[in-house]
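Asker: pasting the structure only:
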């Protein structure tokens, strides 16, 4: 449930007080196409406080396993992400970051894709590699690796057990800016 930032326009409090200001603003706006003058920045209501929380891994892994069993989009793969409704339109766990878990069954891989968010991964379980911008990054349990923004990448589980990757992205920040992009290759 994301909400739109509530804005209160205070420009009239300044502009409407003096005819000279209104005339100058009108002149500036009329001399250029598609231009408006903001003489006083609007007020915005402060966001709700993001509350501390714990995400229980045992519940998450149970969900990931069920999702991966019958995933029509990516066979043997599941992804869950978390956000706080109190972050409003950013849809992050904090206003700038969103964490998630990826589950890759033994011998499976994710589809190649790219996005303009950067991702930092922690390998919770398993062994494999990721292809990031054509470069092979081998990983195993406990390793941390980074996928910079806008690089085509995918993850391959080479172990005999299911792999679990935990990642944190800056998608909340990009969502707030209105520029979040995701592409399958």
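Answerer: Structure's in. What do you need? Predicted model only: the values in this text are computed from it and were never measured.
Asker: hey, let's count contacts and neighbours off CA atoms from now on
Answerer: Noted.
Asker: From residue 59, how far off is residue 65?
Answerer: 10 Å (Cα to Cα, to the nearest Å).
Asker: The two: which is more packed in?
Answerer: Taking neighbours as other Cα atoms under 10 Å, residue 65 and residue 59 compare with residue 65 leading, 17 against 9.
Asker: Was I right to think the more buried one contacts residue 103?
Answerer: Yes - counting by Cα atoms under 8 Å, residue 65 does reach residue 103; the two are 7.4 Å apart.
Asker: ok, structure two:
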């Protein structure tokens, strides 16, 4: 026959396991934020290079209008190709010299960074909810412990470790269920944030 008691060590191990799970999720959130920031920086760099190349193209067009009919078509095409090659090199993916494809690639990079930000915000919210739930669990345990302190010399009625552990497990199960719901909602999202 097994006694219906849970040792304090076992109780602490299980609480520590919950805290480790929370810390793991928080670490994933922080790594995701670092990845998102790196993608955002790359998108901003590409957008800046695109803007610079576009400005150079506008300047070349202005110079062309200054020259009027004094420049040949081959001079204009050579200058235009130089700008397209610079933008293609900035994107670094071996693009051929199709201007429309280069602009579309820059737009997609910026959109991808936006999707990463949305996904990061969802992950951060999930981790914050888990942290708040863990804090609520600790507060509830402390409140229960304080509730059963002896009053005016009365006999104490402490809550046993078994009761605290059972409550902690029930709360952890509710947290895991909520985490599964949030994960399913995140994966069902059509914005593309659940893929990766």
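Answerer: Nice, I can see it. Bear in mind that the values here come from a model prediction, so they are computed numbers and not experimental data.
Asker: Any idea what the TM-score is?
Answerer: Superposed pair, TM-score by TM-score structural alignment, normalised by the length of structure 1: 0.20. Supporting alignment: 67 aligned residues with a Cα RMSD of 5.6 Å.
Asker: Now the common contact residues for residue 65 and residue 103 of structure 1.
Answerer: Taking Cα atoms under 8 Å, 6 or more residues apart in numbering as the criterion, residue 65 of structure 1 and residue 103 both touch residue 78.
Asker: Identify all contacting residues around stretch 121-135 of structure 2.
Answerer: Stretch 121-135 of structure 2 has contacts (Cα under 8 Å, 6+ apart) with 19, 22, 25, 26, 29, 175, 179, 182, 186.
Asker: Just among these, which is most surrounded?
Answerer: In the contacts of stretch 121-135 of structure 2, the most neighbours by other Cα under 10 Å go to residue 29, 21 neighbours.
Asker: residue contacts, that one?
Answerer: By Cα under 8 Å, 6+ apart, the residues touching residue 29 of structure 2 are 120, 123, 124, 127.
Asker: for it, helix, strand, or coil?
Answerer: helix (DSSP: H, G, I helix; E, B strand; the rest coil).
Asker: Tell me the helix or strand right after the helix or strand hosting residue 62 of structure 1.
Answerer: In the assignment (DSSP states H and E), residue 62 of structure 1 maps to helix 57-69. As assigned by DSSP H and E, the chain's next helix or strand after helix 57-69 of structure 1 is strand 77-81.
Asker: State the helix or strand in which residue 75 of structure 2 lies.
Answerer: Using DSSP H and E, residue 75 of structure 2 sits within helix 73-91.
Asker: relative to helix 73-91, how tilted is the helix or strand following that helix?
Answerer: Downstream of helix 73-91 of structure 2, the first helix or strand assigned by DSSP H and E is helix 99-147. For helix 99-147 of structure 2 against helix 73-91, the angle by axes from the mean of the first three to the mean of the last three Cα atoms, to 10 degrees is 20 degrees.
Asker: Can you give the distance of helix 99-147 of structure 2 from its chain's centre?
Answerer: Taking Cα atoms, centre = their mean, to the nearest Å, one finds helix 99-147 of structure 2 lying 5 Å from the centre of the chain it belongs to.
Asker: which of the residues in the helix or strand following that helix are buried?
Answerer: Of the helices and strands lying after helix 99-147 of structure 2 in sequence (DSSP H and E), the nearest is helix 161-188. Across helix 161-188 of structure 2, burial judged by 16 or more other Cα atoms under 10 Å covers 161-162, 164-165, 168-169, 171-172, 175, 179, 182-183, 186.
Asker: helices or strands next to helix 161-188 of structure 2 in the packing?
Answerer: Helix 161-188 of structure 2 is packed against helix 8-67, helix 99-147, with contacts defined by 3 or more Cα pairs under 8 Å, 6 or more residues apart in numbering; DSSP states H and E.
Asker: Much appreciated, bye for now.
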